[in-house]
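1. Everything below, folded, please.
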Amino acid sequence: MTHRTLFATDLPLIQAPMAGVQDWRLAAAISNAGALGSLPAGMLNAAALEEQLTALAGATDRPWNVNFFCHTPPAPDPQGEQRWVETLRPYYDTFNADVAAIASGPSRQPFDGDCATVLARFRPAVVSFHYGLPDKALLDQVKATGARVLSSATTVDEALWLQAHGADGIIAQGLEAGGHRGHFLSDDLTLQQGTLTLLPQLVDAVSLPVIAAGGISTPAAVRAAMALGASAVQPGTAYLLCPEATTKTVHRQWLQSEQARHTALTTVFSGRPARGIVNRLMQELGYLPEQAPAFPLAGNAIGPLRAAAEARGSGDCSPLWAGQCASTCRAAPAQEITAWLASGL
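-> Next comes the predicted model:
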């Protein structure tokens, strides 16, 4: 199955969905450039999703993707969250952040029936998932819209699981990728591989199309991934400096500094391993602190702290999500970045 069959796009290129740094505008611009734009919906309720999809559908008549999480929400842990607040209190004092402003409850919700109902009205070309797939009843609702279904795999076992449970294509998420790791069968980070080793193994192991993700931010990287058998590529970090992205000023500044050369996996900002530019909070608390509550509860206490620090122009307490290719980011419109990446095909 080629990208034209799977996505109905001109280019074998999917924009990685990036919650927190984009909305419908970036997705529309990339779809209009001939690739597959993606809207991250893991932090949207059904009403917000409908608003975003209405705007996206009105901005392009080309195919697009909507991405959701499939994690199991954690049990409430007020004591664990309070311990986390106490761990962060010195930073609250430093940046004069308000502890009373900390939200309660999970900030990210898994795909559910309400979102499935919204999708049925918009009938996207592609629906993608992170952390596996939804249960069969929900997945059947997605497929009933005519959408192709993709999901992230970080190991051969995950790719085989996705193939057996109804995916139409598999995103090979290498260790270089920015943002949250998509692993769902095991939390053992030693199982995680780089894109150029993971990709050919998945191509050999499954009969589905495999999309390469992680470290793909230049035409040369696109060419390398396609040479290793990818049916398409999924860049994300390459678009962080686009004017159509909602990347905050502090984040943009770090991406254009020498600090962008050093990224690491951390659970500090959400409770689940995710790759971002190394900053003060990561260095001083440790990249994988035991005190961090389960995903996504750790993010509640980070919110007011991040806002207070950013108000002072500091990225010390922000999740500066980016892949290991962050230092190659270019500040240019999404259409230009897409054409540049496509020159490697």
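2. CA atoms for contacts and neighbours, from now on please.
-> Noted.
3. neighbouring contacts of stretch 295-308?
-> Contacts to stretch 295-308, defined as C-alpha atoms under 8 Å, 6 or more residues apart in numbering, come from residues 73-74, 81, 84-85, 88, 91-92, 95-99, 101-108, 268-272, 292, 315, 317-318.
4. one more time with 7 Å, if that's ok
-> 85, 92, 95-98, 101-104, 106-108, 269-272, 292, 317-318 (C-alpha atoms under 7 Å, 6 or more residues apart in numbering).
5. Now the second one, please; I'll put the structures next to each other:
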Amino acid sequence: MWPDRRFLDLVKTEHPIVLAPMAGVMDAELVIAVAQGGGLGSLPSAMLSADKAREQVNIIRQRVSAPLNLNFFCHIPVEADAAREAGWKQRLGAYYQEYGVDPAAPITAANRAPFDAAMCAVVEELKPEIVSFHFGLPEPSLLARVKATGAVVMASATVVREAVWLEQNGADVIIAQGAEAGGHRGMFLTDKLAEQVGTFALVPQVVDAVNLPVVAAGGIADGRGIAAAFALGASGVQIGSAYLRCPESKVSAPARAALAAADDESTVITNVMTGRLARGVANRVMREVGPISPDAPAFPHAATALGPLKAAAEKQGRVDFTNLWAGQALPLGRAVPATELTRTLAEQALARLAKMAG
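-> Next comes the predicted model:
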């Protein structure tokens, strides 16, 4: 049925469709729905405590027996810079005044922790079938512990040399993340945004450069995109934006409306929301302060000063300061149940692949 089964043979799902881990807008419910449709559900775990990760995995395991992917960040943490953060808060001062938020009130620091020994112990305990990483790989001793559990290790590459590095350093699957993709860029060997490669150019070059299965990510939201990825040599796809409007996602009503109104020109890459480059639907602060601002503190600290503004605006039903992470194929998504969407994507792709085969 599928022309390249290398990815399927590793992860043992029905379809080679990976739900992109989208922190903040999804939980176990969307993972379960995609798994029930035959795809690989991914639980974003970079913002979860160990206890919350256990709770979410237990919910998933009670409902489905399908393979599960836990996703983590591997960024090198940067200490908060008080002067930089004060300057950033000053840059946002007019918004604090407009929304009646006290800039002197204590703020909860943004929490996006890199994979560490504590979370590695959680992986050893929960034994997910797949573990995926963004921004590289964890240090070798932690990666060795993950691999010792029997987990398949996936990691994102945005340029060919990142893919080669991942293969050389222990990944089992490469996620080739094109510039079209929503959310944070998985860049770790480069910081040059202008040189980021589109999915159609990246996938075949990564396929040629490594001996591992390649999962295409970015700009894929329907059967045509999946078939195209396979034609380029991928053996799987990772899809996120197409699932954002599914009823199982945790996207708020105002954010859902903004996503539904988006077109092909609505998304931009910004550093304003978190301090790290990410693609999303442009909101007010991205338009007025960015989308790229030299004032934004390093990841994840830019998000700290935005927190109170986000809460205040959302109370008024506005998304002026809300992360609307999404890729360029967002308008191709549909507000249908995720199980149905997964099955439809697979059916459409298989029909198109059969037609292409002749």
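6. Mind telling me the TM-score for this superposition?
-> For these two chains in superposition, a TM-score of 0.97 is obtained (TM-score structural alignment, normalised by the length of the first structure); 345 aligned residues with a C-alpha RMSD of 1.3 Å.
7. Now restrict the contacts of stretch 295-308 of the first structure to buried residues only.
-> Among these, the ones that count as buried by 16 or more other C-alpha atoms under 10 Å are 85, 92, 95, 97, 106-108, 269-272, 292, 317-318.
8. hey, where'd the strands end up in the stretch 201-345 of the first structure?
-> 210-213, 232-234, 263-266, 274-277 (DSSP state E, counting those that start in this stretch).
9. Kindly compare burial across those and name the winner.
-> Most buried of those, by mean neighbour count (mean count of other C-alpha atoms under 10 Å): strand 210-213, with a mean of 30.
10. Give me the contacts around that one.
-> 169-174, 177, 195, 199, 203, 225, 230-235.
11. Where is the longest helix in the second structure?
-> helix 338-357 (DSSP state H).
12. tell me which residues in that one are buried?
-> Neighbour count says helix 338-357 of the second structure has 338-339, 341-343, 345-346, 348-350, 352-353 buried, by 16+ other C-alpha under 10 Å.
13. do stretch 51-69 of the second structure as well
-> Counting neighbours by 16+ other C-alpha under 10 Å, the buried set in stretch 51-69 of the second structure is 53-54, 56-57, 60-61, 66-69.
14. Equivalent analysis for stretch 296-311 of the first structure, please.
-> Quick answer for stretch 296-311 of the first structure (16+ other C-alpha under 10 Å): 296-310.
15. just the helices in the stretch 1-150 of the second structure please.
-> Counting by DSSP state H, counting those that start in this stretch, the stretch 1-150 of the second structure has helices at residues 6-11, 28-36, 50-63, 82-91, 93-98, 117-126, 140-148.
16. likewise the stretch 201-350 of the second structure?
-> Using DSSP H, counting those that start in this stretch, the helices of the stretch 201-350 of the second structure run over residues 223-231, 253-261, 284-289, 302-315, 338-357.
17. Show me what the longest one is packed up against.
-> Just to be clear, that refers to helix 338-357 of the second structure. Here helix 338-357 of the second structure touches helix 28-36, helix 223-231, going by 3 or more C-alpha pairs under 7 Å, 6 or more residues apart in numbering; DSSP states H and E.
18. Same list, these, but as a markdown table with distance to V159 of the second structure please.
-> Formatted as a markdown table, those follow (distance: least, C-alpha to C-alpha, whole Å):
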| stretch | distance to V159 of the second structure |
| --- | --- |
| helix 28-36 | 28 |
| helix 223-231 | 16 |
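19. As a markdown table, those helices with distance to E125 of the second structure and mean neighbour count would be great.
-> Formatted as a markdown table, those follow (distance: least, C-alpha to C-alpha, whole Å; neighbours: other C-alpha atoms under 10 Å):
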| stretch | distance to E125 of the second structure | mean neighbour count |
| --- | --- | --- |
| helix 28-36 | 18 | 25 |
| helix 223-231 | 34 | 21 |
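20. And the nearest residue in space to R284 of the second structure that is not next to it in sequence, how far from L232 of the second structure?
-> Distances taken as C-alpha to C-alpha, 6 or more residues apart in numbering place D320 nearest to R284 of the second structure, at 4.7 Å, with adjacent residues excluded. Per C-alpha to C-alpha, to the nearest Å, D320 of the second structure is found 38 Å from L232 of the second structure.
21. Q238 of the second structure too?
-> 15 Å.
22. G39 of the second structure too?
-> In terms of C-alpha to C-alpha, G39 of the second structure sits 21 Å off from L232 of the second structure.
23. Neighbour count for those two, which is higher?
-> Taking other C-alpha atoms under 10 Å, G39 of the second structure and L232 do not tie; G39 has more neighbours (28 against 18).
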